[in-house]
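Q: below are the sequence and a predicted model; questions follow.
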Amino acid sequence: MSHTAHIRSHRKPRRSASRVAMRAGVAGGVLGTLAVAGTSASSANAAEPVTQTLELPTLTSDLAAQVAQSAEATEQAAANYRLGAERDAAAANAAKQAKADLADAQKKAEARKKAAEAARKKAAEAARKAAAERASRTAERPTLTASASAGSTSTSVSASTGSAAAVISFAKAQVGKAYVLGASGPSAYDCSGLTQAAFKQVGISLPRVSQNQSTAGTQVSLSNLQPGDILYWGGAGSAYHVGIYVGNGMFVGAQNPSTGVVERPLSYDPPSGAVRVL
């Protein structure tokens, strides 16, 4: 035996591996229990409602001014938008109305142009007819003058008998009476009203207007007139005046409102033609 065997060693005895393992297991179990307990506590705390108070920022005077300014800017923008929309609508309506007015003005201008053209043509036609009538009168004037100057017995009043004498007598009796357009006696006449009334005395019914009276009988030459022949001014069928040849180069007619019914020489207003109904 060693002489030191009975002396306890000053070194700590070594721990066996099994004891270390056992202690580690116990420690792990304790820590696991604590972890589970902590988790349970956390879950319990999480289940409970948490009340938290939020503090809103204080509305300072600067912030209030900014809010008011923003609201005012928004309102102004809306007003500007509405004003712009109204202006656009007004402009569209004005453009539409202007287009309609232009179309209407163009139609009226075209109508005026057509009316003016029609009036011009009518005036030109009237001038042409008047010129033709003047030319016809000028051409007939020498013949009429010669006939009036001759004063032959074949055209004298004394040579007229029967119906012609009655027509002439009635026509001369109306000299001095008034001219009234559309009148046919007994106190006033127009040109065709006088001739119609005169021939009615001998039972002859003449048309009422000059145009028709100028074609009522047989056309005769102005160089071969007889008392009682109807004289006309203008074209046959379009005459604008009539009278009655009474012989000796004279005629009786209701001329116009200024002169009334008069007896005049053929040279006073040479007729365009004549018809014979007796």
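A: Arrived safely, thanks for sending. Residues are numbered from 1 along each chain as shown.

Q: please make it C-alpha for all contacts and neighbour counts, starting now.
A: Noted.

Q: so after the top helix by length along the chain, what's the next helix or strand?
A: Ranked by residue count, the top helix of the chain under DSSP state H comes out as helix 61-150. Downstream of helix 61-150, the first helix or strand assigned by DSSP states H and E is helix 163-173.

Q: could you list the buried residues of that next one?
A: Residues of helix 163-173 classed as buried under the neighbour-count rule (16 or more other C-alpha atoms under 10 Å) are 163-168, 170-172.

Q: which of the residues you listed lies closest to residue 78?
A: residue 171 (95.0 Å; C-alpha to C-alpha).

Q: from the chain's centre, how far out does the longest helix of the chain sit?
A: 8 Å (C-alpha atoms, centre = their mean, to the nearest Å).

Q: what about the closest residue to residue 244 other than its chain neighbours, neighbour count?
A: The spatially closest residue to residue 244, leaving aside those adjacent along the chain, is residue 230, at 4.8 Å (C-alpha to C-alpha, 6 or more residues apart in numbering). As a burial measure, residue 230 scores 27 neighbours (other C-alpha atoms under 10 Å).

Q: center of this structure, which residue is that?
A: residue 104 (4.3 Å; C-alpha atoms, centre = their mean).

Q: OK, contacts around residue 190?
A: The contact partners of residue 190, taken as C-alpha atoms under 8 Å, 6 or more residues apart in numbering, are 179-184, 254-256.

Q: A further structure is provided below for comparison with the first:
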Amino acid sequence: MSPNALIPSHRKPRRSASSRALRAGVTGGFLTLAVTGATVPANAAEKPVSETQEMPTITAALATSAAKSADTAQQVAFSYERQALQDATEAKADKAAGKAKAAADKKAKAEAEAKKAADEARRAKEAAQARASRSDARSTLSDVSGGSSSSSSSSSSSSSSSATGSAATLVSFLKAQLGKAYVMGSNGPASYDCSGLTQAAFSQIGIDLPRVSQSQSTAGTQVGLGNLQVGDILYWGSAGSAYHVAVYVGNGNFIGAQNPSTGIVERPLNYDMPTGAVRVL
């Protein structure tokens, strides 16, 4: 017997070549792969071993979910696009509105400037007419106030001295008020303003005058400053917008409540030439 006969061999038994088969199929909605292999050892037959792996497949639910995700993404993109278009439209409208407002402001400014220029031209024309009227009246009334024409002076003196009836009563009342104070808004008896004095004077003879200068300057018939009579109301400023009134008392003089400094005084016409006159007697 050989000495090596009882020593077990450490070599592994040889394995025969493996044989594997691949099967594929769909079971319960899953893709099924089956791999079958058989290994036969050298000294004995072994049972075949079967190996199976399942992999998920694309189901109808998964496809529907993917489609919904795509629709959602498309809707979001459409929403962004619509918002961008709306923003662009609003920006364009704001720009157009800004231009329109600027044009309107420019037009309004031009109209205001035109109106201002027209008003200034109107005032300048009225002032020129007033100066011309005063100049004419000054040259005409120079004789009445003791100027070059003795006949005019005599006529003025006679008109004053011959004042009778209502005119004489009017002048008498006015002279009695000389020296009293001028107080804005006052109508006597201790103080007056200019229109308050004329209203109070004419009320003595039964004539009811309006309270303010503007209305008194149009209360009667307009007369020229070269044709004044005792009792005519003198006014300064334009008829209907006069700022001061007094009463002509003859001899080229008037009586009026002038201002807070002088009070009620009698002055010659050339002291402050009036603009016009109205006759109510």
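A: Ah, there it is. What you see is a predicted model; the values in this text were computed from it and never measured.

Q: superposed, what's their TM-score?
A: Overlay of the two chains. TM-score (TM-score structural alignment, normalised by the length of structure 1): 0.60; 208 aligned residues with a C-alpha RMSD of 3.8 Å.

Q: and the residue nearest to residue 244 of structure 1, what's its match in structure 2?
A: For residue 230 of structure 1, the aligned position in structure 2 is residue 233, judged by TM-score structural alignment.

Q: again with residue 247 of structure 1
A: Applying TM-score structural alignment, one finds that residue 247 of structure 1 aligns to residue 250 in structure 2.

Q: quick one, what contacts that match?
A: Applying C-alpha under 8 Å, 6+ apart, we find residue 250 of structure 2 in contact with 156-157, 159-160, 229-230.

Q: which of these map to contacts in structure 1?
A: Mapping the contacts of residue 250 of structure 2 onto structure 1 (both residues aligned by TM-score structural alignment, their matches' C-alpha atoms under 8 Å) leaves 159-160, 229-230 still in contact.

Q: neighbour-wise, give me the winner out of those.
A: Ranked by neighbours (other C-alpha under 10 Å), those are led by residue 230, which has 26 neighbours.

Q: a helix runs through that residue, doesn't it?
A: No: counting by DSSP: H, G, I helix; E, B strand; the rest coil, residue 230 of structure 2 is not found in a helix; it is coil.

Q: count the residues that sit near the closest residue to residue 251 of structure 1 other than its chain neighbours.
A: Leaving aside its sequence neighbours, residue 251 of structure 1 sits nearest to residue 245 (C-alpha to C-alpha, 6+ apart; 4.3 Å). If you count neighbours by other C-alpha under 10 Å, residue 245 of structure 1 ends up with 28.

Q: now whichever helix or strand residue 245 of structure 1 is part of on structure 2. Mean distance?
A: For residue 245 of structure 1, the host element (DSSP H and E) is strand 241-247. For strand 241-247 of structure 1, the mean distance to aligned residues of structure 2 following superposition is 1.7 Å (mean C-alpha distance after the TM-score superposition for structure 1).

Q: now do that strand and helix 61-150, the angle between them.
A: Interaxial angle, strand 241-247 of structure 1 versus helix 61-150 (axes from the mean of the first three to the mean of the last three C-alpha atoms, to 10 degrees): 10 degrees.

Q: please enumerate the strands of the stretch 151-278 of structure 1.
A: 178-179, 188-189, 218-220, 230-233, 241-247, 250-256, 260-265, 273-276 (DSSP state E, counting those that start in this stretch).

Q: in a markdown table, list the ones you listed along with distance to residue 25 of structure 1.
A: Below are these laid out as a markdown table (distance: least, C-alpha to C-alpha, whole Å):
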| stretch | distance to residue 25 of structure 1 |
| --- | --- |
| strand 178-179 | 157 |
| strand 188-189 | 158 |
| strand 218-220 | 162 |
| strand 230-233 | 157 |
| strand 241-247 | 155 |
| strand 250-256 | 156 |
| strand 260-265 | 161 |
| strand 273-276 | 161 |
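
Q: any idea which of those strands gets closest to residue 126 of structure 1?
A: That would be strand 230-233 among those, by C-alpha to C-alpha, at 14.6 Å.

Q: the closest one vs structure 2, mean deviation?
A: In the superposition against structure 2, strand 230-233 of structure 1 averages 2.4 Å from its aligned positions (mean C-alpha distance after the TM-score superposition for structure 1).

Q: list of residues touching that strand?
A: By C-alpha under 8 Å, 6+ apart, strand 230-233 of structure 1 touches 133, 195, 210, 214, 239-245, 271-277.
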